[in-house]
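Model the structure of this input:
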Amino acid sequence: MKYSVELLIGFRYLVAKNRDGFVSFISFISVLGIIIGVWALITVLSVMNGFEKELRERILTVASHVTITGNQRMLVNWPDIADQVKDVEGVLGIAPFINSQAMLANGNITAGALIQGITPVLEKTVSNIFDSLIEGNEQSLNRERWQIILGSDLAEKLNLKVTDKVTVITPEANIGIAGMLPRLKQFTVSGIFELGMYEYDNTLAFINIDDAANLLQTQGTVNGLRISLTDVYTAPVINADLGRILGNDFRLSDWTHEHRNFFRALQVEKRVMFLILLLIVAVAAFNVISTLVMVVVDKKSDIAILRTLGLSSQSVISIFVVQGSLIGFIGTVVGGIVGVLTAINIDAIISTIEQIVGIEFFPKSIYVISDFPSDLRWRDVSLILATSFSFSLLATLYPAWRASKTQPAEVLRYA
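Next comes the predicted model:
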């Protein structure tokens, strides 16, 4: 019964108007500030999670989950290694590769590139690179010799399109009567891919692994094996398991290690953005303090009367904690609901705004990721809601303590 009285009075103080209505207005602003802060936090973090997920998927389109290479040498007995690896639980596919730096030339136009020799059939088991083809197809890598697939930026730089010829010049040289001559071969462009990541679209090119072996004179050997997994997040564990199975004669790495700096930077940006947007909630919490302090001043006579009727200092504290907690609870819940709905429908919301104002925020001609990917994570939502409510609860302590120190005799003497 005691707590029901405190709840009732705290709720009445929240909704009741004071003499000039100013305190009620400040209460509304406090609730609105918390709503905006929680809404912004959930929406922005969900969009950042969405971009991180989208970039991860694009990276894994071409990057292997686990890579096995030799220690400063080519892999000679790679079929035997592949037989050992395929029996490991969690391994989905294995594909050999040969890679080399090269210079591509189209007339007087030249550009550096990373040439990767692949077996198209096996490559499909470890990457989705061929799903990113915007021109041509990968079938010609199997059917015809000396075919090449280029990244979109690389093809544009060299002014090439499908069926055009391009000369591949490797750093290795042939020694002949005329001295050392670079190895070069003319290839036909059979496809162009676009991943939306500059480091790949601007430098990467694929050829058949047999053509790569002939060009680089590495017949019977490969640079390494690319491995795909049923669960990409088990890569570090399986990488360690393969290390124990294969021994120290090989170098193993997984995608989390190769791209750790990139994803670490994304995490830092996410944390910084969280802290910046949390300031909105913090400002709203200060508004809660201001609101309750003004309520204490406005209700000083009421507090004095309640004290004379036997209400304890602890009960007075509870009344104002209830009022501040209700402000925080309402703002947090409403902000959470609006934030979740916005995060789920952000792409449709942005599209509607673009249609209304007639402006495309992320033109497809400039930005590869032209939509707003969103990945709502309930762990983030729970953290935001808990933090917001905690701020609001802490904001009630000083005003509540100040109210409990009200002296009934002093107040009623001058009432």
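
Could you use CA atoms for every contact and neighbour count after this?
Noted.

any idea where the strands of the chain begin and end?
When secondary structure is read from DSSP state E, the chain shows strands at 66-70, 91-106, 109-118, 133-136, 147-151, 165-176, 179-193, 204-208, 224-229, 250-254.

Pick the most buried one from the ones you listed.
Ranked by mean neighbour count under mean count of other Cα atoms under 10 Å, these are led by strand 147-151, which reaches a mean of 28.

What residues does the residue nearest to residue 66 when sequence neighbours are not counted make contact with?
What sits nearest to residue 66 in space, not counting adjacent residues and going by Cα to Cα, 6 or more residues apart in numbering, is residue 254, at 4.2 Å. Applying Cα atoms under 8 Å, 6 or more residues apart in numbering to residue 254 gives the contacts 64-67, 235-236, 239.

Check the gap between residue 254 and residue 222 for me.
Between residue 254 and residue 222 the distance, using Cα to Cα, to the nearest Å, works out to 18 Å.

what does residue 232 give?
Separation of residue 232 from residue 222 (Cα to Cα) stands at 24 Å.

now do residue 93
For residue 93, the distance to residue 222 equals 17 Å [Cα to Cα].

ok, now residue 141?
Taken as Cα to Cα, the spacing of residue 141 relative to residue 222 amounts to 18 Å.

Spatially central residue in the chain, please.
With distances taken as Cα atoms, centre = their mean, residue 52 lies nearest the centre of the chain, 1.9 Å away.

Also this sequence, please, to line up against the first:
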Amino acid sequence: MFRPVALFVGLRFVRARKKNQLMSFVSLISMLGVALGVAALIAVLSVINASTATMRDETLKAVPHAAISLNGSFMGVDQAIERLLAQPGVLGAAPFMQAEAWLRFEGRGEFVNVRGVSAQTETQVLHSPSPQLQDLLQELSGQPDGVILGTRLAGQLGIYAGMQLSVTPLASLLQRQTEDARSFRVLGVADFGFYDNDNIALISLPAAEQLFAADPGAVTQIRLKVDDVFEAAAIARQAASSLDNQPHTVSSWSESRRSLFDALRMEKILTGFMLLMIVIIGAVNIVATLVMAVADKNADIAILRTMGAGRFTVMAVFMIQGFAAGILGTVLGAAGGIALAANLQHITRWFEGAINNFVAPGNVYMIAHLDALVLWSDVLLVCLSALLISLLATLYPAWRASRVQPADVLRYE
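So this is what the prediction gives:
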């Protein structure tokens, strides 16, 4: 079977037993360095992916996939919802109204976002409705003066189901018109996610229309549920194009929570860049290994040159020799990183048990059980980056090998 000379000789150099034990040790360290860097990158990025997915799910408990505001009165909300539901990618649509208000209970109060919803259709647009929230929405449909609070908001105010509270629109409060305040009865509490449990209150849509009648900024909007949350903005804009030039404004969860997810994305990039330094350190060891290999094989290089091998062939031989360590390290690191990410929950539980058994008996130390989400695009990107760094690390030693002069080496042989 035909094999290029550079590939044949380069693989022979890889398999050859090294007389210099230091060279063998440095070669092993370089391979392990690349493997460690790749494994750490895959595992840490998987943890960040899982954290981002959890935060996204928590955010979508309260934030719509997309929302459309109708600017004008050319088309009714019911007619617009009927058209939107007929568009591809739209799974549900429901009207809502949201505005800021002052919620007061027994001398204590909080500024909250009061959202008026249609109890009959709200469950169709919730990202992951809990049975408790569905029951509360069903109860809200028969209670025009009912209100559902977020868990932390209810805890901060010390409110329980059945208690009465007052709600004053912020616009009226700024104009010192307290007569717009209205009393509501707490139906219960619901989970609106990490970020909205302390500032969300749900009331019925007719009650919201009466409460915010004097607030020009409170308008009825349409909440959409789409089949792909990552394309929510594009799906909503495409669906809104069916409204016959009705003036409208489209917003999505990725826009309303842009600062949060931009920060998470930047954290992932910076963490990946810092961990990539481990791969670069492993690549530096590849440079050291090849420099020693070139010095050790000067005679072999000279013989290859006298047999007709060009400088590019010699350069390719040592690039293959060094690149083999990068390939092996990348493969081992990818396998190790995927295995580590897949078993991360079991590892953290075992580590927590070991600490509590040997360091502080009695379950004193509680360690958060990390979750991991492996994205194959991340694995591919990490592997390609490691291979590219390993390949670049071979260029200088290989170039040095190609500059060896046969006459100078063989003169005293």
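
care to give me the TM-score?
Between these two chains, after superposing, the TM-score reads 0.85 (TM-score structural alignment, normalised by the length of the second structure); 399 aligned residues with a Cα RMSD of 3.0 Å.

ok so, going back, what is the aligned counterpart of the residue nearest to residue 66 of the first structure in the second structure?
Taking TM-score structural alignment as the criterion, the aligned counterpart of residue 254 of the first structure in the second structure is residue 252.

And for residue 390 of the first structure?
When the second structure is aligned by TM-score structural alignment, the residue opposite residue 390 of the first structure is residue 388.

Look at its match and say how many residues are nearby.
Residue crowding around residue 388 of the second structure was assessed by other Cα atoms under 10 Å; the count is 15.

what do you get for residue 8 of the first structure?
Neighbour count for residue 8 of the first structure, taken as other Cα under 10 Å: 14.

With residue 402 of the first structure instead?
Around residue 402 of the first structure sit 16 other residues, with neighbours defined as other Cα under 10 Å.

Return the residues in contact with the counterpart of it in the second structure.
Residue-level alignment of residue 402 of the first structure against the second structure, with TM-score structural alignment as criterion, gives residue 400. Under the criterion of Cα under 8 Å, 6+ apart, the neighbours of residue 400 of the second structure are residue 294.

now residue 400 of the second structure: how far from residue 406 of the second structure?
Residue 400 of the second structure sits at a distance of 13 Å from residue 406 of the second structure (criterion: Cα to Cα).

do the same with residue 358 of the second structure
Here residue 358 of the second structure is placed at a distance of 64 Å from residue 406 of the second structure (Cα to Cα).

The two - which one has more neighbours?
Remark: of residue 358 of the second structure and residue 406, residue 406 carries more neighbours, 17 against 8, as counted by other Cα under 10 Å.

OK, contacts around the residue lying closest to the more buried one once chain neighbours are set aside?
Beyond its immediate neighbours in the sequence, the residue positioned closest to residue 406 of the second structure (Cα to Cα, 6+ apart) is residue 302, lying 4.2 Å away. Counting by Cα under 8 Å, 6+ apart, residue 302 of the second structure makes contact with 404-407, 409-410.

So which of those residues belong to helices?
406-407, 409-410 (DSSP state H).

Mind giving me the packing neighbours of the longest helix seen in the first structure?
When secondary structure is assigned using DSSP H, the longest helix within the first structure turns out to be helix 22-62. Helix 22-62 of the first structure is packed against helix 2-15, helix 260-298, helix 313-344, helix 378-395, with contacts defined by 3 or more Cα pairs under 8 Å, 6 or more residues apart in numbering; DSSP states H and E.

average offset between that helix and the second structure?
Average distance between helix 22-62 of the first structure and its aligned residues in the second structure, after superposition and using mean Cα distance after the TM-score superposition for the first structure, equals 1.3 Å.

quick check: angle from that helix to helix 378-395?
Compare the direction of helix 22-62 of the first structure with that of helix 378-395 by axes from the mean of the first three to the mean of the last three Cα atoms, to 10 degrees and you get 160 degrees.
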